[in-house]
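> Sequence and predicted structure, then a few things I'm wondering about:
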Amino acid sequence: MTLGLERVEALLRSLGSPESALGVVQVVGTNGKGTTAVALSLALEELGQPAGAYLSPHVLSYVERVVIRGRRVSEEEFAAGMDRAISTADAHGIPASQFELLTAGAVGMFREAGLSWAVLEAGLGARHDATTAARPGAVVLTNVGRDHAEILGETIEERAREKLGGLREGAVLILGTSDPRVVRIAREEASRRGARLIGPVEGEGEPEGWGMAPYAACNVALGVRAAELLLGREVPDRGRIARRVPHLLPGRFEIHRLGEVPVVVDGGHNPEGVEAVLRAVRSVFGNRPLGVVFGVLRDKDIGSMLVPVRGEAGLLVLTRPEDERAADPGWVRREFGLHDTRIVEDVGEAVELAAREMAERGGVVLVTGSLYTCAAALGRLRAG
């Protein structure tokens, strides 16, 4: 992880400042950024404005990170765009990080495609995030929760200020949460930086019957509303946008089956995210017995994530995500006193074990804790 804007700013200049030809919207927050960003870009398209979305992280393939005019780019398009960024960095001796190369490469791809808008999902906070180098004219803040406290701060207020670190004079800030602590900081930061604050717009026009988790529907509504506010026009068919969003975002309340057992795969990786997906499972599947496959990274607030899981799960299987930062499931069991849990190191095998047990109980399986856990589970589930 490398913080600071110097490298990516130099890279963008060397690429001919592609961001200057685009209307840039930065989406920041703890949860729901990807869904909000995709919905926002699709809504801009619906209103006649060619748009792209840059997302992170990916789940199964790097191409998931770049959406142009409502479609995921091909591997060939992605490789060509990133080759331009990498070759430029090498030619100018710019020691850019992977995320900086991806960000600059995506912005360059948007310009090459002749787009009018670029919607950029921030990676971490915003003050030092590479997406801030694109000088966003609008910022959408989804919410502020408990994640990356060691970098962004221990309190909600500290984290909110970090997430608004990309705000600049003349920008528009669209606030997607009514949390009074965040609202206060948003007002202060907008006033101090000479930005215009709109909102909170949380839940405005929140739809029903979109066939997605309630939290995702709320994020879609925020993204659509943000586009409407930026362009001053209403989207005629919000449902059409909602139906397209899940195809561009794997691992967000994705429902599969192993035999007769529903398996929900969701990359909730902080306490609020886990709580939201558990509520969504109950809203869709009622009080059916629940087996949870849980794999998490070491740097997360694991104890707080496990509190709602322990309250809902009739079966808890601890597993290991496919990442060097993965928390050892044995350590998780000992550290948090989970004596009645199972440990299955391989994610795919953990899902199969949970599905077998839930088949006997008429239950449901939830895979959560990390997008890395989801990636491994989807590899098994999509293979049939």
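Structure received.
> When you work out contacts or count neighbours from here on, use the C-alpha atoms and nothing else.
OK.
> Mind listing what's buried along whatever helix or strand residue 359 lives in?
Assigned by DSSP states H and E, residue 359 belongs to helix 347-361. For helix 347-361, a neighbour-count test (16 or more other C-alpha atoms under 10 Å) marks 347-348, 350-359 as buried.
> After whichever strand or helix holds residue 12, which helix or strand is next?
Using DSSP H and E, residue 12 sits within helix 6-14. The element immediately downstream of helix 6-14 (helix or strand, assigned by DSSP H and E) is strand 23-28.
> Pasting the second one now:
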Amino acid sequence: MLTGRALFGIGFIIINLLAYGIMLQTGELIGDVKGNVVKDYYSLFLSAFLVCSSYFFVLFILFSSLIKIKSPKFKFKFEKLSANRIGVLLLILQVFFIAFSLLNGVNIAGSGNTSTGSIFSIFWVFFPIDLFFVIYYGFYRHSYFFKPNLAIAIVSSVLRGRADIFLLILFFEVSKRIRNKTLKIKKLFFVGLITLCFYPILMVFKFSFRLYLGEGADQSLDYFIFELFDESLKEGYFHAVYSGVEHIISRLQTVSIVSEIGRFSNQLQDIYFQGGFYPFWLEGLHGIILDQSLGEPRNVPLGTAFTAVGDFNWTFNVGDWNTNPGLAGWLMLNPLWFGGYFLYILFLCTMSVIFTKMIGESDMKVDMLWYAWAFFLMPAWFGVFFLFVYTLLLFFVIKLILSSIPPIKIMSKSL
């Protein structure tokens, strides 16, 4: 039976195979390392094989196996009321988060490791609002406060120069309609065509906000918009649309980066053994806490460390950033780490399944969990995936607390 998960999972594999084919044909890498010639075709083939194999194994075999795990079931006293209470809490916090981010110039795509001395910054570290919304989407898609929260989440993402919210919506809604057997192929094709046609405009606004709010606060917003429009339309709008399709493939594939990590593996290993970036098992909140407790300076993940080593050809400054090393990237870096690497991935994935089931029942919770595996784990954003697992536990604790409070009357309605 076709599911949204299978559709997107196969799509990821096809995209990486297409990326491999494009690089074979042109002899040039794509994605963040675009402009560099392919220097080792065997390494490129090995990277494509490892990337596609990892997607198939993790998203199909491992996910299907671990989702069967049984976990403790909890009874929530006022479970129906907790949905609205969590919705109100999230709505308020999202508004505060937008204000905090824009006023302090943080949490914006392109701002990288930019931090602020505000005492409120600690709160947002331990309350990852974007990940909380992903979980909320998976459990409370049909609740009263979902649409207001979705609207605020879209505004928040656009203002912070992020486009991943649209991919999140696409995945959830397509999966929902396939499951309910209400998906119309013609409508999906039409929406996809419209999206591709407007993709260049979306990218212009994305990078405009990213540059304006991240690195170019001294420039006017319209300066970036018109400059990027001029850059995008130099060869005509049709070429811009074609470039948009190429950009989508480039952003979702990891073959080129994995191949380059293999090429720079000796240099990266030297940096690693000198403490230049986190081991995979320390990427994330726990690694930062450990550094702070030991009085050590904050370290960086592999994706950030590689940007200082690899060959990148950006035509404009996108700020402090990181790239997607891919789940296979660590294997290309050092295959001898495979045993510990696999056990750590297995541990995180198992915890994510258990915590998801502890939160409760929902027809979209499995889709939500799969989305996190596909978009946080597979690019090897271990810090983000660890934070997601933590946020699942946080969501459960908040639900447990809010569902224990008796009904409160507000304007003749119970909350």
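In hand now; what should we look at? All values derive from a computational prediction rather than experimental measurement.
> Can you give me the TM-score here?
Here the superposed chains carry a TM-score of 0.25, computed using TM-score structural alignment, normalised by the length of the first structure; 168 aligned residues with a C-alpha RMSD of 7.3 Å.
> quick one, helices of the first structure?
In the first structure, helices defined by DSSP state H lie at 6-14, 33-46, 75-91, 98-112, 149-152, 156-163, 180-193, 214-231, 238-248, 271-285, 302-312, 329-335, 347-361, 371-382, listed in chain order.
> Which strands and helices lie in contact with the fifth one?
The one in question is helix 149-152 of the first structure. helix 156-163 (3 or more C-alpha pairs under 8 Å, 6 or more residues apart in numbering; DSSP states H and E).
> so what does the helix it packs on touch, helix or strand wise?
Short answer (3+ C-alpha pairs under 8 Å, 6+ apart): helix 156-163 of the first structure packs on helix 149-152, helix 180-193.
> buried ones in the last one?
Within helix 180-193 of the first structure, the residues scored as buried using 16+ other C-alpha under 10 Å are 182-183, 185-187, 189-190.
> ok, of the buried residues of helix 347-361 of the first structure, which one's closest to residue 88 of the first structure?
Residue 88 of the first structure has its nearest neighbour among these in residue 347, at 38.9 Å by C-alpha to C-alpha.
> close enough to count as contact, the closest one and residue 379?
No: the criterion here is C-alpha atoms under 8 Å, and residue 347 of the first structure misses it with residue 379 at 9.6 Å.
> How about residue 18 of the second structure: what's its closest non-neighbour residue?
residue 249 (7.9 Å; C-alpha to C-alpha, 6 or more residues apart in numbering).
> What is the helix or strand encompassing the one you found packed up against?
Element membership of residue 249 of the second structure [criterion: DSSP H and E] is helix 237-252. If contacts are counted by 3+ C-alpha pairs under 8 Å, 6+ apart, helix 237-252 of the second structure sits against helix 4-26, helix 185-210.
> and residue 238 of the second structure, how many neighbours does it have?
Residue 238 of the second structure has 12 neighbours, counted by other C-alpha atoms under 10 Å.
> distance of it from residue 232 of the second structure?
The gap separating residue 238 of the second structure from residue 232 of the second structure is 10 Å, by C-alpha to C-alpha, to the nearest Å.
> Ok, residue 151 of the second structure next?
From residue 151 of the second structure to residue 232 of the second structure the distance is 28 Å (C-alpha to C-alpha).
> Give me the more crowded residue out of these two.
Legend: neighbour count by other C-alpha under 10 Å for residue 151 of the second structure and residue 232, higher for residue 232 (20 against 11).
> so what's residue 293 of the first structure up against?
316-319, 350-351, 354, 365-368 (C-alpha atoms under 8 Å, 6 or more residues apart in numbering).
> rerun that using 6 Å as the cut-off
317-318, 367 (C-alpha atoms under 6 Å, 6 or more residues apart in numbering).
> Okay, residue 89 of the first structure and residue 14 of the first structure: tell me how far apart.
8 Å.
> and if you look at residue 84 of the first structure?
From residue 84 of the first structure to residue 14 of the first structure the distance is 11 Å (C-alpha to C-alpha).
> Same check on residue 34 of the first structure?
For residue 34 of the first structure, the distance to residue 14 of the first structure - C-alpha to C-alpha - is 28 Å.
> So for these two, which sits in the more crowded spot?
residue 34 (29 against 16).
> And the more buried one, how close does it get to residue 85 of the first structure?
23 Å.
> again with residue 294 of the first structure
37 Å.
> out of the contacts of residue 293 of the first structure, which is most surrounded?
If you rank the contacts of residue 293 of the first structure by neighbour count (other C-alpha under 10 Å), residue 367 sits at the top with 30 neighbours.
> Touching, it and residue 265? I think so.
Yes: with contact defined as C-alpha atoms under 6 Å, residue 367 of the first structure and residue 265 form a contacting pair (4.8 Å).
> and residue 52 of the second structure, how many residues sit next to it?
For residue 52 of the second structure, using other C-alpha under 10 Å, the count is 21.
> ok, and it, which helix or strand is that part of?
helix 41-56.
> May I see the buried residues of the very next helix or strand once past that helix?
Next along the chain after helix 41-56 of the second structure, taking DSSP H and E as the criterion, comes helix 63-66. Along helix 63-66 of the second structure, these residues count as buried under the neighbour rule (16+ other C-alpha under 10 Å): 63, 66.
> Next, count neighbours for residue 304 of the first structure.
Applying other C-alpha under 10 Å, I find that residue 304 of the first structure has 15 neighbouring residues.
> Check the gap between the closest residue to it other than its chain neighbours and residue 278 of the first structure for me.
Once flanking residues are discounted, residue 304 of the first structure sits nearest to residue 271: 5.7 Å by C-alpha to C-alpha, 6+ apart. Residue 271 of the first structure sits at a distance of 11 Å from residue 278 of the first structure (criterion: C-alpha to C-alpha).
> next one: residue 293 of the first structure
In terms of C-alpha to C-alpha, residue 293 of the first structure sits 13 Å off from residue 278 of the first structure.
> again with residue 102 of the first structure
32 Å.
> So these two - more neighbours on which side?
A direct count of neighbours by other C-alpha under 10 Å for residue 102 of the first structure and residue 278 places residue 102 higher, at 26 against 21.
> ok, residue 91 of the second structure touching residue 147?
No: using C-alpha under 6 Å, residue 91 of the second structure is not in contact with residue 147, being 10.1 Å away.
> Neighbour count for these two, which is higher?
residue 91 (21 against 14).
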